[in-house]
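> Build me a model from this:
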Amino acid sequence: MEVTARATGRESRLHSAATQKILAFGGLIGLFVVFSLASPYFLTFDNVMGILLATTVNGVLALGATFVIITAGIDLSVGTVMTLSAVMIGVLITNWGLPIYLGLLGGVATGALAGLINGLTVSKMKVPPFVATLGMMMAAKGLSLVISGSKPIYFTGTPAVRGLAMDSLLGSVIPGLDVPNAVFYLFGAAIVAGLILGRTILGRYAFAIGSNEEATRLSGVNVDFWKAAVYMLAGIFSGLGGVIIGSRLNSAQPALGAGYELDAIAAVVIGGTSLSGGEGTILGTIIGAFIMSVLTNGLRILSVPQEWQMVVTGGIVIVAVYADRLRRQREDRMLFEGG
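This is a model prediction of the structure:
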C-alpha cells in the first residue's frame, strides 16, 4: 500500500509539473497574441529584441532563486548581491586597472561569497531564510554604496566590457540578426542550471530537502552542507547577473538592485516552482521570466501607468501561488486516497 501511495504521489507530481509548464507556456503565447493584436509595435524586431534583452538579468537571477525555493527557502538578496558584484567588477577593472577577465571573476566570486554567507547563516546559525537574506540584502546594498562612494563606476575606458553583453556574435555571422550576446548567456546559464538540477547530486538533494528536510537528514545526507551549496549557487547566478547588468549599462550603478529580487521570485513562482519546496523546473522559470518581461513590455506599449503594471504583476503572482496551493491539496488527497 505504501509503495502504491508513493507511486501515485510521484506520478501526480510529474503530471502536475508537466501541466504547469504547459499552462505557463500557453499563458506566454496568449500574452504575445493579445499584445500583438493591441499594438502594431509589439511584434517588431526591435521590440522583441528588447523583450529578450530585458529578460536576461531577471532570468539569470531567477535561475538561482529556483534552487533556493526548491529547498523551501527564499533569497531576498539576489538583486542587491547582483549590484554588489557589478560594483566590484567596476572597482577591479576601472579603479584598480585589472584585466577584464580578472574583474569579471572577482564579481562572480563576490556573488558566490555572499551566497555562501547566506547559506551558512541559514544552515549553521539556523536563522530563517527570510531574515538571513533580508539582512544580506541590506548589507550588500550598503557595501555597494560604501565601495563605490555612492557614485556610478563607468566602463568608458574599457569598451570591451559593454561589448560582452551588447555586441552580437550572431549578427556578425548572419547580418541583420543582431541578437545581443546577453541573450545567449541567459540560455547558456539555463542549460547549465537545468543540468545541475536534473543530473547532479546537488539537484537531487535540493528536491529532497524541499520535500522533507528532516527525513533527508535522517537518511544520512549532510543537509547543512547542501543547503549552503544551494545558496552559494544562487550567489554565483547573482554574480553573473552583475556581469550582464554592468555590461548592458556600461557602468556599475550602486543604487540599482532593489526590486529585482521580487521580479525573480515572481518569475520562479509563475513558472510553477512551489514556494512550499520540493517542486520546480528550470524551463518553467525561464518561461516565467519571459512572461514577466512580455507583460511589462506590453503594458508599457499600451501606455498603462507603472503603478497599474505593478498591480497586474502582483495579482498574477497571487493567482499563481493560490493555484499551487490548490494543486498541492489535490495531490495530498490523491496520496491519501492511494494509501
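> going forward, measure contacts between C-alpha atoms and count neighbours the same way
Will do.
> So which residues of this protein form helices?
Counting by DSSP state H, the chain has helices at residues 2-38, 45-70, 78-90, 100-123, 129-148, 159-166, 169-173, 181-199, 201-211, 213-218, 223-249, 260-270, 282-301, 306-338.
> and stretch 180-193, which residues are buried?
Residues of stretch 180-193 classed as buried by neighbour count (16 or more other Cα atoms under 10 Å): 180-186, 189-190, 193.
> cool, and stretch 207-223?
Residues 207-211, 213, 216, 221, 223 are the ones in stretch 207-223 that count as buried (16+ other Cα under 10 Å).
> Other residues contacting that stretch?
The contact list for stretch 207-223 (Cα atoms under 8 Å, 6 or more residues apart in numbering) reads 69-72, 123, 276-279.
> Let's see that with 10 Å instead.
With contacts defined as Cα atoms under 10 Å, 6 or more residues apart in numbering, stretch 207-223 is touched by 67-73, 123, 197-198, 201-203, 205-206, 224, 226-227, 229, 274-280.
> do stretch 119-134 as well
68, 72-78, 113-118, 135-137, 139-140, 223-235.
> Pick the most deeply packed of the helices of the chain.
Highest mean neighbour count among those (mean count of other Cα atoms under 10 Å): helix 78-90, with a mean of 34.
> So which elements touch that helix?
When contacts are defined as 3 or more Cα pairs under 10 Å, 6 or more residues apart in numbering; DSSP states H and E, helix 78-90 packs onto helix 45-70, helix 100-123, helix 129-148, strand 153-154, helix 223-249, strand 251-252, helix 260-270.
> Ok, which of the ones you listed comes nearest residue 297?
Closest of those to residue 297 is helix 45-70, at 6.9 Å (criterion: Cα to Cα).
> And this one, please, so the two structures can be compared:
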Amino acid sequence: MSNVELANPKKNSTFKNLASSQQFVAGLALVIVYLIFYFMSDSFQSVNTLTSIFDSAYYIGFLAIGVTFVIATGGIDLSLGTGMIAAALTGGMLYQTLGLPVWVALLGTLIFGILLGVLNGFLIAKLNLPPFIATLGTQMVTRGLGSIITNVQTINYPLRNSPEGYYKSLFKTANNFPTGIILLIIFAVLMSIVLNHTSNGRYILSIGSNEEAARLSGINTVKWKWSAYIISGFFIGLAGIAYAATYTSILPGEGMGMETDAIAGVIIGGTSMSGGIASITGTMIGVFIMAVLKTGLPFIGLQPHYQTFITGIVIIVAVLVDVIKQKKKRV
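Presented below is the predicted three-dimensional model:
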C-alpha cells in the first residue's frame, strides 16, 4: 500500500471532524444566509447594508463574548440586555444631568457593568442561587433601575459631529467606515486566548465539565465561577458604550430580548449549555448569523417579529444538536 493510500484515511477523518464541527456548520450557515438575502434583494447588496449588519453586531457581540464564559461554567446570565441599557443610562446621566466629561460617563458605564457582574457572581458563586433565578432577578432590578435613575426620561449622548462625540469614531468614522468591527475582533481574539490558553479559562471550563470534580482537585470553584460573571459584567459595560455610540438617544425600559440574541449567538457557535465546551470564534459566527437575519429579513418583506420566531427555532435546533452530541459522548 502506498504512502498516499495510507494518508487518505487520516485526511478523510480530518475532513469528517471538520464537517461535524459546529463552528464549521455555523460558518457555512452564515455564508448561506448572507447569500440568500444577497440574491433575493438588490437593495441588500449595498455597502450600507453591510455597515448596518456590523452596527447591529457590536453590542450584541460584546454581550455574547462575556456570556460565553458564563455559559462555559454551566450558568446563564439573563441580565445582559437590561444591564447594558442601565449601564448606558447611568453613564448618560453623568454626562447629561451632572455635566461631567463624556469620558467620565463612558467610564461610569463600564464600571456599572462590572459591578453588575460582581453582584451576579456573588449571588451565584458565593450564595449558590440558581443562575436562572439570580439573573432573572437582576434583570428586573436593572430594568427598573434604569427608569428610576432617569425618571423615565430619554437620555442623550453627544452627537457625532459635536466636540465630545469623538468616542463614536471607535465604532464608526465620519465617512461611515465600521471601525467597531476591528474593536470587536480584537476583544474576541484576546478573550479566545484567555479562554483557551490561561488558567482562568481552563478552570472555568473545568467547572462547566464537572464542578464537584474540579473542587475536589483543588480548584477554587467559587473564585473562578465568580470571575466568569465579572468578565460578563465587563462586557455588559463595554456593550453599553457600543450602544451609546450606535444610538445617541437611549430610552429607559429597553434591553429586554437582547440577551436572547447574545445567548443564541453563543449556542449557535457551539458553546454547550451544559458547560465545559466553549468557543469565542463560534460565538462570533453565531452573532453575525443573528445580525444578518435581523438586517436581512426586512429586505425580503418580513417584519422584525419574524426574527424572533426564527431565532427561537434556531435556538431549539442548536440546543438539540448539543444534547445529541452529549449523548453520543456518554455512549
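> Superposing both, give me the TM-score.
Once superposed, chain against chain, the TM-score is 0.90 (TM-score structural alignment, normalised by the length of structure 2); 317 aligned residues with a Cα RMSD of 2.2 Å.
> would you turn the helices and strands packed on helix 78-90 of structure 1 into JSON lines with distance to residue 302 of structure 1?
JSON lines is the format used below for those (distance: least, Cα to Cα, whole Å):
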{"stretch": "helix 45-70", "distance to residue 302 of structure 1": "13"}
{"stretch": "helix 100-123", "distance to residue 302 of structure 1": "37"}
{"stretch": "helix 129-148", "distance to residue 302 of structure 1": "33"}
{"stretch": "strand 153-154", "distance to residue 302 of structure 1": "33"}
{"stretch": "helix 223-249", "distance to residue 302 of structure 1": "25"}
{"stretch": "strand 251-252", "distance to residue 302 of structure 1": "30"}
{"stretch": "helix 260-270", "distance to residue 302 of structure 1": "21"}
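> Nearest to residue 28 of structure 1, out of these?
With Cα to Cα as the criterion, residue 28 of structure 1 lies closest to helix 260-270 of those, at 10.6 Å.
> what's the offset of the closest one from the middle of its chain?
Relative to its chain's centre, helix 260-270 of structure 1 lies at 7 Å (Cα atoms, centre = their mean, to the nearest Å).
> repeat for stretch 312-323 of structure 1
For stretch 312-323 of structure 1, the distance to the chain centre is 17 Å (Cα atoms, centre = their mean).
> and it, which stretch of structure 2?
With TM-score structural alignment applied, stretch 312-323 of structure 1 matches the range 310-321 in structure 2.
> mean per-residue distance, the matching stretch to structure 1?
If you overlay the two and look at stretch 310-321 of structure 2, the average distance to its match in structure 1 is 0.9 Å (mean Cα distance after the TM-score superposition for structure 1).
> And stretch 139-150 of structure 2, by the same measure?
Averaged over the aligned pairs, stretch 139-150 of structure 2 sits 0.6 Å from structure 1 after superposition, using mean Cα distance after the TM-score superposition for structure 1.
> Pull up the aligned stretch in structure 2 for stretch 91-100 of structure 1.
Under TM-score structural alignment, the match for stretch 91-100 of structure 1 is residues 93-102.
> likewise stretch 273-288 of structure 1?
On structure 2, the counterpart of stretch 273-288 of structure 1 by TM-score structural alignment is residues 271-286.
> Off-centre distance for that stretch?
Counting by Cα atoms, centre = their mean, stretch 271-286 of structure 2 is centred 10 Å from the centre of its parent chain.
> Also stretch 190-208 of structure 1?
Distance, centroid of stretch 190-208 of structure 1 to centroid of chain: 15 Å (Cα atoms, centre = their mean).
> Near residue 45 of structure 2, how many other residues are there?
Residue 45 of structure 2 has 15 neighbouring residues, counting by other Cα atoms under 10 Å.
> Could you pull up the residues touching it?
Counting by Cα under 10 Å, 6+ apart, residue 45 of structure 2 touches 34-35, 37-39.
> Considering those residues, which is situated nearest to residue 318 of structure 2?
residue 34 (19.0 Å).
> separation between the closest one and residue 19 of structure 2?
The gap separating residue 34 of structure 2 from residue 19 of structure 2 is 20 Å, by Cα to Cα, to the nearest Å.
> Also residue 9 of structure 2?
Residue 9 of structure 2 sits 15 Å away from residue 19 of structure 2, taking Cα to Cα as the criterion.
> same question, residue 64 of structure 2
Plainly put, residue 64 of structure 2 is 24 Å away from residue 19 of structure 2 if you go by Cα to Cα.
> Kindly report the same for residue 324 of structure 2.
The value you get for residue 324 of structure 2 to residue 19 of structure 2, if Cα to Cα is used, is 16 Å.
> Also residue 104 of structure 2?
Distance of residue 104 of structure 2 to residue 19 of structure 2, given as Cα to Cα: 48 Å.
> Contact partners for the most centrally placed residue in structure 1?
Nearest to the mean C-alpha position of structure 1, by Cα atoms, centre = their mean, lies residue 62 at 0.8 Å. Counting by Cα under 10 Å, 6+ apart, residue 62 of structure 1 touches 56, 68-69, 78, 190, 234, 237-238, 241, 260-269, 271, 282, 285-286, 288-289.
> one more time with 6 Å
264, 268 (Cα atoms under 6 Å, 6 or more residues apart in numbering).
> how about the buried residues of stretch 207-223 of structure 1 in a markdown table, adding distance to residue 314 of structure 1?
Listed next are the buried residues of stretch 207-223 of structure 1 as a markdown table, based on distance: Cα to Cα, whole Å:
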| residue | distance to residue 314 of structure 1 |
| --- | --- |
| 207 | 27 |
| 208 | 30 |
| 209 | 28 |
| 210 | 25 |
| 211 | 27 |
| 213 | 30 |
| 216 | 34 |
| 221 | 37 |
| 223 | 33 |
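> quick check, nearest of these to residue 336 of structure 1?
Distance to residue 336 of structure 1, by Cα to Cα, is smallest for residue 211 among the buried residues of stretch 207-223 of structure 1, at 16.4 Å.
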